[in-house]
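Novice: structure, please.
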Amino acid sequence: MDTINVRGWTQPVSRLMMGSDFFRLDNYGEVAALLDEFAAHGGNCIDTAHIYCGGQSEQVIGRYLEECGARDRWVILTKGAHHGPDGEPRVTREHISRELETSLERLRTDHVALYALHRDDPATPVGAILEWLNEHVEAGRIGAFGGSNWTWRRLAEANEYAERHGLAGFSFSSPNLSLAKANEPFWRGCVSADAETLAWHERTGLPLFSWSSQARGFFTGRYTPEVRDNADLVRVFYSDANWERMRRARLLADEFGVPVVQIALAYVLNQPFPTCALVAPRNSEELASSVAGSRIRLTPGQVRWLDLAAETPDLPSAPAI
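Specialist: Sure, this is the predicted structure:
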């Protein structure tokens, strides 16, 4: 499996990241077997968060890391400082420290390779946030940090501050990026990558870790304009532009001889800057499909055409994998 490098952490990171928001104590055996398969495919990064499954996700990962006997081969990304149940911001020194301590206890470790703030609080100066995060880097609790659902402007402001003050800055961003463009946030406070975001990442080379990289099943073939039984999917992804993206993805998939959902994943992984895709396969078949999609190589012209930025496709006779 292909990997990328993240500033602040020496170990390469697999471009497929295993999502864990379905890891629970009561399905530990299923999860452990899936992680074994993921590792066999060359995957090494697991994405989790303080809030996932009420903390069970981190607990399951901690148990697996202890039992697998290969803790050092894994790159763990966890997140903290999600807003509270009433939407109140929790990007504070106290919340970050307390939640990180709890996460490390659940993960049965004294450090994580990657740490992300799950949400931003634009009312909090980026300088203060960077000072807090750098304390944890210096203490060895985190290797590199990033922002999940931070706008590119706030990331740029933060990294400019870090450079001026000799601090470690944000090493990655984790918004939603998918071939289907969101009409509105899936959850309150979430950020989806728009054209300006992509242009900024191309200029800076900052890695992007995409959640909902396959648009939550939009490209699986289960959905059409007439099928409207998933209210969230209708609200977020149903649009004329996205149905046209679907049509183009289907044409390219037919040309390549692959499922449409693999073309959608390839779109994320063939951007002109480093990207990783968070995926959440529930079984061997879904995992194998994600791995196959990660191997498809699209030309820049194909990526632009899929995203409605070019009028004519650049179709090869066979996929480059």
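Novice: for the rest of this, base every contact and every neighbour count on C-alpha atoms.
Specialist: OK.
Novice: how much space between residue 150 and residue 242?
Specialist: Counting by C-alpha to C-alpha, to the nearest Å, the separation of residue 150 from residue 242 is 24 Å.
Novice: neighbour-wise, which of these two wins?
Specialist: residue 150 (24 against 20; other C-alpha atoms under 10 Å).
Novice: what's the spacing between that one and residue 20?
Specialist: 21 Å.
Novice: ditto for residue 268
Specialist: Applying C-alpha to C-alpha to residue 268 and residue 20 gives a distance of 20 Å.
Novice: can you check residue 1 too?
Specialist: 19 Å.
Novice: for residue 31, same thing?
Specialist: From residue 31 to residue 20 the distance is 9 Å (C-alpha to C-alpha).
Novice: picking that back up, neighbour count: residue 1 and residue 20, which is higher?
Specialist: Of the pair residue 1 and residue 20, residue 20 is the one with more neighbours under other C-alpha under 10 Å, namely 23 against 17.
Novice: and this one, please, so the two structures can be compared:
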Amino acid sequence: MARHTMTRDAQREREAVELEFDAEVIDEPTDVLVESNPVSGPIRVPRKAALGDTGIAVHPLALGGSVFGWTLSHEASFAVLDRFAGLGGELIDTADAYASGRSEQIIGAWLADRGLRDRMTVMTKAGRHPEHRGLSPRSLQGAVDASLERLRVERIDVLFFHGEDAEVPLEESLGAVDRLITAGKVRSIGASDFSPERLIEARVLAANGLPRFQTVTTAYNLMDRRGFEGAPELVAHAQGLAVLPYFALAGGFLGGGVRRRTDLRHDARGARLARHLGRRGHRVLAVLDDIAAEHGVTPATIAVAWLQSRPTVAAPVAGVSRPEQVDALLAAGSVQLQRSELVELDRASA
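Specialist: Sure thing, here's the model as predicted:
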């Protein structure tokens, strides 16, 4: 395949961010006009992604908020959120357990300060906050009320169950959410890291009148495929669930900034990245480099575009540490990967 004249070394110097096909290309994006807002003027963004049957359609990339209030300060988080909104981003992912609630507080303060609540879709998770652990009706009620206060909103757009709770019957948890939906505090629900068996149980309960999961989030990327592909993917497809894969860039590895062990930091993140430094990891990075050079984008952009090409994926979730890194993530929605490029990526990452 012919490649752009940009050298692989030049491509590697670009910043790493933690960030049924037809015969030619994946569905061609259709631009959508986004109205003016305090951050930017009218802008055009790629096709929208539907979040199940929620009636919500958004730019196909979610900004992860796990670093807000943890590794990013209030001001730095605002700068990232400003860049995200200014470039057409609409979907923000957080959890009540992220930085013990500080992530939600920062997002809530930003929404209020910028006046963007009506344009942004906010997803949060309940079940792991120290004060509201588990999925009992009492915990869910307390968690939702606390999240609403921190986010400064009247309703949570998508509330995720943050992992399974073996001690609480799922029927009780869904019943509690049903009351929260009726009260107008929650619009829709999703499951985070649920097993296929638990999702099937949830669908049976939904058939009997309880709220139905519309979305599911799980770890999934070019380096971590086996955990999702197979039964989880089949169940998600059969149930029409919108998949929102987190760790979209394998902890930053797919951004291309780590090529050898001397590039690793001696911390927990470095240890996580080290497991990808093998033949398979280098093979994936080489293909990402080539395809990125062809399209004139970064390897991170191609890694996210690959996820967006998957039949069940609605919007990958990725976080950044600096505002300028947002560009590569959102750019993926405008990349048209050819069938041959998808085959290359599939083979390299198999």
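Novice: please, where are all the helices along the stretch 101-250 of structure 1?
Specialist: Assigned by DSSP state H, counting those that start in this stretch, the helices in the stretch 101-250 of structure 1 fall at 126-138, 152-165, 195-204, 231-237, 240-256.
Novice: in TSV, list the ones you listed along with distance to residue 69 of structure 1.
Specialist: Formatted as TSV, the helices of the stretch 101-250 of structure 1 follow (distance: least, C-alpha to C-alpha, whole Å):
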stretch	distance to residue 69 of structure 1
helix 126-138	26
helix 152-165	37
helix 195-204	37
helix 231-237	40
helix 240-256	40
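Novice: in what helix or strand does the aligned residue in structure 2 for residue 58 of structure 1 lie?
Specialist: Using TM-score structural alignment, the partner of residue 58 of structure 1 in structure 2 is residue 104. Following DSSP states H and E, one finds residue 104 of structure 2 within helix 102-114.
Novice: what's that helix in contact with?
Specialist: Contacting residues not belonging to helix 102-114 of structure 2 are listed as 38-39, 65-70, 74, 77-78, 81, 94-96, 98, 117, 147, 150-153 [C-alpha atoms under 8 Å, 6 or more residues apart in numbering].
Novice: and the helix or strand just after it, what does it pack onto?
Specialist: Proceeding N to C from helix 102-114 of structure 2, the next assigned helix or strand is strand 121-126, under DSSP H and E. Judged by 3 or more C-alpha pairs under 8 Å, 6 or more residues apart in numbering; DSSP states H and E, strand 121-126 of structure 2 is in contact with strand 91-93, helix 137-151, strand 156-162.
Novice: residue 176 of structure 2: which of these is closest?
Specialist: Closest to residue 176 of structure 2 of these is helix 137-151 (C-alpha to C-alpha; 5.0 Å).
Novice: tell me, that closest one lands on which residues of structure 1?
Specialist: Going by TM-score structural alignment: helix 137-151 of structure 2 matches residues 93-107.
Novice: check stretch 246-254 of structure 2 too.
Specialist: Using TM-score structural alignment, stretch 246-254 of structure 2 pairs with 211-219 in structure 1.
Novice: endpoints of that stretch, how far apart?
Specialist: Length of stretch 211-219 of structure 1, first residue to last, C-alpha to C-alpha: 15 Å.
Novice: next one: stretch 142-154 of structure 1
Specialist: First-to-last residue span, stretch 142-154 of structure 1, C-alpha to C-alpha: 21 Å.
Novice: follow-up on the earlier one: for residue 190 of structure 2, which of the helices and strands packed on strand 121-126 of structure 2 is the nearest?
Specialist: strand 156-162 (4.4 Å).
Novice: tell me the buried residues in the closest one?
Specialist: Residues 156, 157, 158, 159, 160, 161, 162 are the ones in strand 156-162 of structure 2 that count as buried (16 or more other C-alpha atoms under 10 Å).
Novice: need the nearest residue in space to the first one, chain neighbours excluded.
Specialist: The reference is to residue 156 of structure 2. The shortest distance from residue 156 of structure 2 to any non-neighbouring residue, by C-alpha to C-alpha, 6 or more residues apart in numbering, is to residue 186 (4.8 Å).
Novice: show the contacting residues for that neighbour.
Specialist: 155, 156, 157, 158, 159, 177, 180.
Novice: do residue 213 of structure 1 as well
Specialist: 176, 177, 178, 179, 264, 265, 268, 277, 278, 279.
Novice: so which of these sit within strands?
Specialist: If you go by DSSP state E, those have 277, 278, 279 in strands.
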